[in-house]
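*Asks:* Sequence and predicted structure below; questions after.
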Amino acid sequence: MRAGPLLIAAFALGATACSPPPREGRGVLVIAIDDLRADHVSGLGYDRETTPELERLAAEGLRFTQTFSAAPEVIPAHVALLTGCDPRLARRPLLPDGSRFALVNDWLIPRSVPRLAVEYLASGYATAAFVDHPRVSDLFGFDTGFEEFHGFTEGRTGDTPNFGFEGVTGRFMRWLRGQDEDRDWFAYLTLGDLGRAWSEAEPRWAGYFEPRAELAFVPPVTEAARSFFAIANDVWRASDGRLQTLAEYEASYDGALRQLDERLGRLFNRLRGIGRWERTTVCVVGSFGIGFGESGLLLDGGTLSDVDVHVPWILRPAAAADVERGRNIEALASTLDLAPTLLELSEIPKPPGMHGISQLAAGRPGAAAVREHAFSSLGLSEGFSARDATYSFLRTRPGSEGPPSLAHSWFGERNPPGDGWREHLRDRRTAGPGSLEPSSADAEAAAILRAAGEEWFAWIAHARDAYHPAPWREDAPDPILRAELVERGLVAAQP
C-alpha cells in the first residue's frame, strides 16, 4: 500500500536532481576614466608604480597598448565609446552664417546612430549608466538605451558625495544588488577623479610620489599673453596660493592615479564578495588623456597629440570566455573599437552603421592587426590626427577653437606659420609623447596619413549631414551618396 507514495517521492527527487541549475546572469562593466593617459600607467613602461590593480586586471585579460581616443574632450570622447562611431556624427552642422549653436544645442547623438546600450537592451540585458561629468548628459542623447541613467549630481548621500569614485560606484553597487541573479546586465561608469587631482587632492596621495628634480620649475602660463605654455584655467595653485612647479603637478596626478587604482581594486573585491566577479566582463579605458606641457598645454585634454589621445584599454573577459589571457596587444586600436569588441565577446551582432572594428581577432596569438589607421579630431583645434602602426600625424590649427591668445603656445612657437596650419609627424618608436619636438622627416608616411585623414573626415562629414539634415539647405539629399554611405558602413540604412 505504501509503494505508490514512495515511487512518487522518488520520482520527484530524481526530477529535481536532473533539472538544470538556475541560470546565472552575465555582467558587462565598462569603466571610462577621463584624463587617463597611457604613458603614466605602470604596465606600459612608466617608471612609477601607479596602477598595480590595473596590472592584476590585465593579467586576467587583454591589454591593448596602442589605443587612441577619437577625441580629446568629454562629450565626443564618450560619444565614441558608447556608439562605436566617429563622434563628429553628434556635432550639429554649422548655422547658415557659419557660426555654431550654443553648447547645449551644439551636440546631439541622433537616435538612429548605433548604440552599445541599445544592443545590450535589445538582447535582454538590464542597462544602466552612472556618470561623473555634467556634460555626459541626457541633453545630448547619452541616455538612449539605458533603462536607468544616473546623471552627474552634486551634494551628498549621508557621508558619501554623489560624484567622484565613491558616489558613482556606490550608486552602481546599489543598482547591481537590486538586479535578479539570473538577468544579464550592462553598466557604463565614467570617472572624473583625475581631473580633480589639484582642486580636491588628499594629502596622502598628493605627496605619494616625490616630485622630479628635473621638472622643478614653474612654467609661464597665461591666457592673456604669448607664453610658451598654455593652461586652460589659471586657478590651479597650491593651497598656500603659490604657483606649483611642473614636478608638483605631475606628482599630484600620479598620486591621484595611484589612489584611483587602489579604489578600483576595492570595487573589484566588492564584486567578488557578492559572487559577480567571475561572471562579469570588465573593461577599463581612458576616455582621453592630459598634457604636462609636452604639446604646449597643461592640465587639460584638448590637443590631438599622443599625450591627449593615447589611452590605456584593458579588457578582462568573464571566466567562461575562450580568450588567451595576460597578453599585450600591440596592434593599432581606436576607442571606436570598444563597442564592437564587447558585442562580439557577448555574441551580439554588430549593428549596421557602427564604425569601429572588433579587436578580438587581433587578441589571438599570431593574428594580424585589424585596423590600418586610427583617427582623432575636435578638441581645441581644427583639423585632425591620423595614426598607423608606427606614426602619429597631426594637421591642426592649434588654438583655433579656444582663446585666440593661446594659439602661440599650442604651436610651441612665438610666431605661428602664416596660414595657421601646422603639420607634425611623430615616430612613436623613438620620439617623446608630445608634438613640440621636431617633426619626423618621412615625407611619404606624412603624405599617406594626410590623405587617409582627409578622406575619412570627408566621408564623416557626409554621414553627419545624413544624420542631421539642415532645414536651411536647399539641396535635396543625394540618394546615390546615401547608398554609398550605407555600403561603406558609415550610416545605418535609415539614418
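*Replies:* Looks like it came in fine.
*Asks:* Could you use CA atoms for every contact and neighbour count after this?
*Replies:* Noted.
*Asks:* Please work out how many residues are found near residue 208.
*Replies:* 17 (other CA atoms under 10 Å).
*Asks:* mind listing what it touches?
*Replies:* Taking CA atoms under 8 Å, 6 or more residues apart in numbering as the contact definition, residue 208 lies against 251-252, 255.
*Asks:* Go again with 10 Å.
*Replies:* Residues in contact with residue 208 (CA atoms under 10 Å, 6 or more residues apart in numbering) are 50, 202, 251-252, 254-256, 258-259.
*Asks:* how many neighbours does residue 243 have?
*Replies:* Neighbour tally, residue 243, other CA under 10 Å: 18.
*Asks:* ignore the last one, residue 103
*Replies:* 10.
*Asks:* Equivalent analysis for residue 452, please.
*Replies:* Residue 452 has 17 nearby residues by other CA under 10 Å.
*Asks:* Same check on residue 336?
*Replies:* Residue 336, neighbours per other CA under 10 Å, totals 30.
*Asks:* Need the max-distance pair from the contacts of residue 208.
*Replies:* 50 and 202 (15.8 Å; CA to CA).
*Asks:* who has more neighbours, those two?
*Replies:* The residue with more neighbours, out of residue 50 and residue 202, is residue 50; 25 against 15, by other CA under 10 Å.
*Asks:* The more buried one reaches residue 38, doesn't it?
*Replies:* No - using CA atoms under 10 Å, residue 50 is not in contact with residue 38, being 11.4 Å away.
*Asks:* mind checking which helix or strand residue 250 is in?
*Replies:* Here residue 250 sits within helix 246-273, counting by DSSP states H and E.
*Asks:* following that helix, which helix or strand comes up?
*Replies:* strand 280-286.
*Asks:* Can you check what angle separates that following strand from helix 246-273?
*Replies:* 170 degrees (axes from the mean of the first three to the mean of the last three CA atoms, to 10 degrees).
*Asks:* Let me know the next secondary structure element after strand 280-286.
*Replies:* strand 297-298.
*Asks:* elements contacting that following strand?
*Replies:* strand 230-231, helix 407-411 (3 or more CA pairs under 10 Å, 6 or more residues apart in numbering; DSSP states H and E).
*Asks:* also this one, for the comparison:
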Amino acid sequence: MNVLFIDIDTLRPDHMGCYGYGRNTTPNIDAIAREGVRFDNYYCSDAPCLPSRAALVSGTFGIKNGVVGHGGTAADRFREGITREFRDNRDDWNFHNIFRRAGLYTASVSTFPERHSAWWFQAGFQETYNEGHTGMESGEKVLPYALDWLDRNGTKKDWYLHVHFWDPHTPYRAPESFGNPFENEPLPDNWINSEVFALHKQHVGPHCANEMNMFNDDPCPQWPRFMGRIDSLEDVKKLIDGYDCGVAYADQLTGQIFDKLKELGIYEDTAVIITADHGENLGELGIYSEHATADHPCCHIPLVLKWPGGQKGHVDQELHYNLDLVPTMADLFHVEKSDTWDGVSMAETILDGKDAGRDSLVLSQMAHVCQRSARFGDWLYVRSYHDGFHLFDREMLYNLKIDVHEQKDVKDEHPEICARGAKIILDWQDKAMTESPYTQDPLWTVMKENGPYHTWNSLPAYLKRLEETGRKEGADKLRERYAKQLK
C-alpha cells in the first residue's frame, strides 16, 4: 500500500468546508473527507509546533518525552539515559518507522526539522527534502519536490510520503498572486462584533489587537496579509481573510498532489492522511494570529483519513489525541507496537466505524503560556501556571457546546465542574509521572527557566508600551503579578 501524509501547519478544522465552514476554503480536502473518515474531536496533546510533532512522532505526551516548549531545556527531548544502546530506542519506535517496519519506502518534504533543530523528526525516513527557508516558505516552493518525487516513485509499490505546507501559519504567506477569493464574502462566523472588539482593544498580552507582532505593532511589508495592529472590524475581516487564503492556498496545492496520484493511476489504492500540528487563536481570549494557549482553537486539529477498504463518509465524534495515530498505523499495518506509547488505536473506527475514543483529554501548552487543560463532555477547564502576560485567571471554564469561542468564563457558576477538570489533570499527571522514567515534569522546568520562551526578556519594554497606549491599569496588574521577575 502507498500512504500520503499531508501535514498542513496551523489548520483550524472550523475553517474547512468538510467541518462546516461557510467559505469554500478546502474543496480538495473535502473530497477526501467524503471518501474516508472525518474525526471531529481530534486534538494535539501538546501545543504548539515543536511539542505537537514531538508527541505525534514519539507517540507519547510531552510530560514523558520532554519536549513542551520552544526554547530552553524543555525544547529538547529527554535523554534516554542508561538504557540507550547503539541508537536511541525512541527513534526506532517513532511514527515514521512504523511504515518502514511495514516494508514501505519512506520520504519527507519538510523544513520543520531545521526550523526547530528537531532532527529526531527525520528518523525513519530514507529520503528527506529541505527546501531551505526554515518554515518561512510558501507552498509553491514545496510542491515541486513532492510532484517530482511522485513522478519518479509514484508507480512503485509500497511507499510513504510526508509533505508539509506552512501556508496557514502566521504571517499568512500565500503569495500575492493568489489574490483574495474571499474579499467580497462576509465572515461566516461573525462573532467578533463592535462590543467584543472594544474589549479586545483593551486586552493585555502579546499578539493582541494592539500588538500583532508579538509585543509591538511593527508591520511586516513582505507579508501584506499580516498586520502590525487591528484597529477596526474591517481589519479583523482582512486578517481572517489572510488566514483563510493560507488555508485555501494549501488546499489548492494539496489538490495538485491528488491530481498527480490520479494521473499516475494510483489514487484509489493510496491511503491519504490529512492533519495539522495545531490550530490558531483568531480572537479567542483576546489573542489574534497565534497558537498561544492550551484550549480549543489552538489544540483542536483536523484529521481526515482515506483508507483503501476502510469507511467512506464516516464522521467520528469521539475524543482523540494526535498521538493516537501512532498505534493506529501500527494496527492497520499489523506491525509490533511499543509499550511506551500513550496512544489508543483508532483502527477499528477507520475500518469498521466503531467508537474508540476517550472520556477526557489533557491539553498542554508551554511555549507562549504554561497551561494544562481538561477537555471532557461539553467542557474545557483551563489551568494557568504562567499566563504569558495575558492576565488570565488561575482557573477558567468554558462550555464549548454554547461558547466555542470561549467568551464567557463560567467557573464561578460551576465549581463542581472545575473540581472535576482539576482532578482529570491531576490524575493524568500522576499516571504520567508514575510511568515516566524521568523525575521532572517539564512544565516546572519551563517555569524555573524564566517561563515560556516567547515571554523571555520582554516584560519591562512591554510595560512601557502598555502605558504609552492607554493601558496603564493592565501594566500595573502585570507589575503586581510579576513583581519578583522585575526585581
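*Replies:* Thanks, I have the structure now. No experiment lies behind these values; they were computed from the predicted model shown.
*Asks:* tm score of chain vs chain?
*Replies:* For this chain pair, the superposition-based TM-score is 0.74 by TM-score structural alignment, normalised by the length of structure 2; 415 aligned residues with a CA RMSD of 3.6 Å.
*Asks:* picking that back up, in CSV: the helices and strands packed on strand 297-298 of structure 1, plus distance to residue 360 of structure 1 and mean neighbour count.
*Replies:* Formatted as CSV, those follow (distance: least, CA to CA, whole Å; neighbours: other CA atoms under 10 Å):
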stretch, distance to residue 360 of structure 1, mean neighbour count
strand 230-231, 39, 26
helix 407-411, 37, 26
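*Asks:* export the ones you listed to TSV and tack on distance to residue 393 of structure 1?
*Replies:* Below are these laid out as TSV (distance: least, CA to CA, whole Å):
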stretch	distance to residue 393 of structure 1
strand 230-231	22
helix 407-411	15
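*Asks:* quick one: which of those is nearest residue 151 of structure 1?
*Replies:* Here strand 230-231 is closest among these (CA to CA), at 28.1 Å.
*Asks:* where do the helices sit along the stretch 251-400 of structure 2?
*Replies:* Using DSSP state H, counting those that start in this stretch, the helices found in the stretch 251-400 of structure 2 span residues 296-299, 325-332, 347-352.
*Asks:* Centre of the chain to the last one, how far?
*Replies:* Its chain's C-alpha centre and that of helix 347-352 of structure 2 lie 24 Å apart, by CA atoms, centre = their mean, to the nearest Å.
*Asks:* now swap in the shortest one and tell me
*Replies:* For helix 296-299 of structure 2, the distance from its own C-alpha centre to the chain's C-alpha centre is 8 Å (CA atoms, centre = their mean).
*Asks:* what's the neighbour count on the counterpart of residue 291 of structure 2 in structure 1?
*Replies:* By TM-score structural alignment, residue 291 of structure 2 lines up with residue 301 in structure 1. Neighbourhood size, residue 301 of structure 1 [other CA under 10 Å]: 27.
*Asks:* now do the one 10 residues further on
*Replies:* Burial of residue 311 of structure 1 is recorded as 30 neighbouring residues (other CA under 10 Å).
*Asks:* Tell me which residue of structure 2 matches up with it.
*Replies:* By TM-score structural alignment, residue 311 of structure 1 lines up with residue 301.
*Asks:* neighbours around residue 475 of structure 2, how many?
*Replies:* So residue 475 of structure 2, with other CA under 10 Å, has 23 neighbours.
*Asks:* got the residue ranges for the helices in the stretch 101-250 of structure 2?
*Replies:* 112-115, 143-153, 194-201, 233-263.
*Asks:* Show me what the first one is packed against.
*Replies:* Read it as helix 112-115 of structure 2. Taking 3+ CA pairs under 10 Å, 6+ apart as the contact cut, helix 112-115 of structure 2 packs with helix 49-58.
*Asks:* now swap in the third one and tell me
*Replies:* Where contact means 3+ CA pairs under 10 Å, 6+ apart, helix 194-201 of structure 2 is packed against helix 233-263.
*Asks:* And for the longest one?
*Replies:* Applying 3+ CA pairs under 10 Å, 6+ apart, one finds that helix 233-263 of structure 2 contacts strand 2-8, helix 27-35, helix 143-153, strand 159-165, helix 194-201, strand 270-275, strand 281-282, strand 288-290.
*Asks:* which residue numbers in structure 1 go with the shortest one?
*Replies:* Same thing as strand 281-282 of structure 2. Counting by TM-score structural alignment, strand 281-282 of structure 2 sits on residues 291-292 of structure 1.
*Asks:* Name the surrounding residues that touch the matching stretch.
*Replies:* 35, 37, 229, 231, 246-247, 249-250, 297-303, 305-309, 433-434.
*Asks:* Next: stretch 111-120 of structure 2.
*Replies:* Outside stretch 111-120 of structure 2, the residues touching it (CA under 10 Å, 6+ apart) are 49-50, 53-54, 57-58, 70-71, 75-77, 88, 90-91, 94, 121-122, 128-137, 142, 163-166.
*Asks:* hmm, 7 Å instead?
*Replies:* 50, 91, 121, 130-132, 134-135 (CA atoms under 7 Å, 6 or more residues apart in numbering).
*Asks:* ok, of those residues, which come out buried?
*Replies:* Neighbour-count burial (16 or more other CA atoms under 10 Å) is assigned, among the contacts of stretch 111-120 of structure 2, to 50, 91, 121, 130-131, 135.
*Asks:* List the contacts of the residue most central in space within structure 1.
*Replies:* In structure 1, the residue lying closest to the centroid (CA atoms, centre = their mean) is residue 287, at 2.3 Å. By CA under 7 Å, 6+ apart, the contact list for residue 287 of structure 1 reads 32-34, 69, 77-78.
*Asks:* Show me where the stretch 351-495 of structure 1 has its strands.
*Replies:* Ranges of strands in the stretch 351-495 of structure 1, per DSSP state E, counting those that start in this stretch, are 374-377, 381-387, 391-398, 422-427.
*Asks:* Can you tell me which of these is most buried?
*Replies:* Greatest average neighbour count among the strands of the stretch 351-495 of structure 1 goes to strand 374-377 (a mean of 28), per mean count of other CA atoms under 10 Å.
*Asks:* For that one, which outside residues touch it?
*Replies:* Contacts of strand 374-377 of structure 1 (CA under 7 Å, 6+ apart): 69-71, 304, 333-334, 383-388, 453.
*Asks:* how about a cut-off of 8 Å?
*Replies:* So strand 374-377 of structure 1 is contacted by 68-72, 304, 309, 332-334, 383-388, 453 (CA under 8 Å, 6+ apart).
*Asks:* just to revisit the earlier point, how far away is the match of residue 311 of structure 1 from residue 395 of structure 2?
*Replies:* 23 Å (CA to CA, to the nearest Å).
*Asks:* What is the equivalent residue in structure 2 for residue 112 of structure 1?
*Replies:* In structure 2, residue 112 of structure 1 lands on residue 89 (TM-score structural alignment).
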